[in-house]
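Undergrad: Model the following, please.
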Amino acid sequence: MTVYSIHVRDTGLKPDLALVKDGFSWPAAIFGFFWALVLGAWDVALVLLAVQIVAGLALPMLIGDATALSVVQLGVSVLIGLIANELRRWSLDRRGMHEEAIVTAHDKEEAERRYLDANPYMTAKLLRD
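TA: Purely as a prediction, here's the structure:
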């Protein structure tokens, strides 16, 4: 089972709902900056772009050996994968989507269903318009 955090924006005309999986993010580790752009997390995208630029420019000056440089750059990618979902939660919080609940499920759809089954008032709000 996977743990998901449920983020809700309950203000405005229609509420928003977002689910963020807990754990390592392979897409973020592989694609970094582009992963954040696809999610619409512009603030996270800028942070990842800065990290990747610094890693790409500064590390070759500090590390002369190509093998060691590859290992360090792989480590940067792994670090991005480890913190990516926390960065996404931070970005959602900055956009006014507070963490509402934690749900365990086999996949994202089941997690959403479990949350909405336990919170019928949110289902009604989401289906209102």
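
Undergrad: alpha carbons only for contacts and neighbour counts from here, please
TA: Will do.

Undergrad: could you pull out the helices for the protein?
TA: Assigned by DSSP state H, the chain shows helices spanning 26-31, 33-39, 42-62, 66-94, 108-118, 120-127.

Undergrad: Same list (those) but as TSV, adding mean neighbour count and distance to Asp10.
TA: Converted to TSV, the helices of the chain look like this (neighbours: other CA atoms under 10 Å; distance: least, CA to CA, whole Å):
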stretch	mean neighbour count	distance to Asp10
helix 26-31	17	28
helix 33-39	17	20
helix 42-62	15	22
helix 66-94	17	13
helix 108-118	15	14
helix 120-127	13	9
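
Undergrad: mind checking which of these is nearest Ala101?
TA: Among these, helix 108-118 comes nearest to Ala101, with 7.8 Å by CA to CA.

Undergrad: Check the offset of the closest one from the chain's centre.
TA: Relative to the chain's own centre, helix 108-118 is displaced by 19 Å; criterion: CA atoms, centre = their mean, to the nearest Å.

Undergrad: which outside residues touch it?
TA: With CA atoms under 8 Å, 6 or more residues apart in numbering as the contact definition, helix 108-118 has outside contacts at 4, 6, 19, 21, 101, 103-105, 122-123.

Undergrad: thought Leu46 was touching Phe34?
TA: No: using CA atoms under 8 Å, Leu46 is not in contact with Phe34; the gap is 10.2 Å.

Undergrad: To check against the first, give me the structure of this:
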Amino acid sequence: MRLFTVHARDGAKPATRLVREGFSFAAFLFGPLWLLWHALWLGLLGYLLLAAAIAALPAPWENPAALALQILLGLHARDIQRWTLARRGFTTEGVVAGRDEEEALLRLVSARPGLARGVMA
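TA: Predicted structure coming up:
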């Protein structure tokens, strides 16, 4: 079973988002492209600043530091998503479990039908 945090926003354009818990292999492998794909602009800016600082390191430290940056991004990518959602006015509504996102969404809608009107297909 996978765990997802539920984030919702009310108003004229209600929205509900699920963010998976755990390590993001896609963020680890594709770093800045993953941040771009998810529109995490401040996360991308921070990543680029750190990558520039790492590029200025002396030769024996550059590769281990770059690998550490990628591992940290993989570990904290979902946290960056949650932080960005909070900045955009979403509130954390709870946690839901499921084998995949569709099953978790089905469980969420059956338990909390009020959140269904903002679900993105």
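
Undergrad: care to give me the TM-score?
TA: Overlay of the two chains. TM-score (TM-score structural alignment, normalised by the length of structure 2): 0.88; 119 aligned residues with a CA RMSD of 1.7 Å.

Undergrad: on that earlier part again, tell me which of the helices of structure 1 sits nearest to Thr11 of structure 1.
TA: With distances scored as CA to CA, the stretch of the helices of structure 1 nearest to Thr11 of structure 1 is helix 120-127 (10.8 Å).

Undergrad: tell me the angle of that closest one relative to helix 108-118?
TA: Taking axes from the mean of the first three to the mean of the last three CA atoms, to 10 degrees, helix 120-127 of structure 1 and helix 108-118 form an angle of 120 degrees between their directions.

Undergrad: how about Pro27 of structure 1, what's its match in structure 2?
TA: Aligned by TM-score structural alignment, Pro27 of structure 1 pairs with Ala26 of structure 2.

Undergrad: er, Arg89 of structure 1 actually
TA: Superposed on structure 2 with TM-score structural alignment, Arg89 of structure 1 falls opposite Arg82.

Undergrad: Next one: its match from Phe4 of structure 2, what distance?
TA: The gap separating Arg82 of structure 2 from Phe4 of structure 2 is 11 Å, by CA to CA, to the nearest Å.

Undergrad: What of Leu57 of structure 2?
TA: Distance from Leu57 of structure 2 to Phe4 of structure 2, by CA to CA: 37 Å.

Undergrad: Glu62 of structure 2 contacts Ala55, correct?
TA: Yes: between Glu62 of structure 2 and Ala55 a contact is recorded at 6.3 Å, counting by CA under 8 Å.

Undergrad: hang on, the earlier thing: please enumerate the shared neighbours of Arg82 and Phe4 of structure 2.
TA: Common neighbours of Arg82 of structure 2 and Phe4, using CA under 8 Å, 6+ apart, are Val19.

Undergrad: ok, back up a step: format the helices of structure 1 as CSV; extra columns: distance to Lys14 of structure 1.
TA: Below are the helices of structure 1 laid out as CSV (distance: least, CA to CA, whole Å):
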stretch, distance to Lys14 of structure 1
helix 26-31, 29
helix 33-39, 20
helix 42-62, 22
helix 66-94, 16
helix 108-118, 16
helix 120-127, 7
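
Undergrad: Show me the one of those that comes nearest Leu13 of structure 1.
TA: Nearest to Leu13 of structure 1 among those is helix 120-127 (9.6 Å), distances taken as CA to CA.
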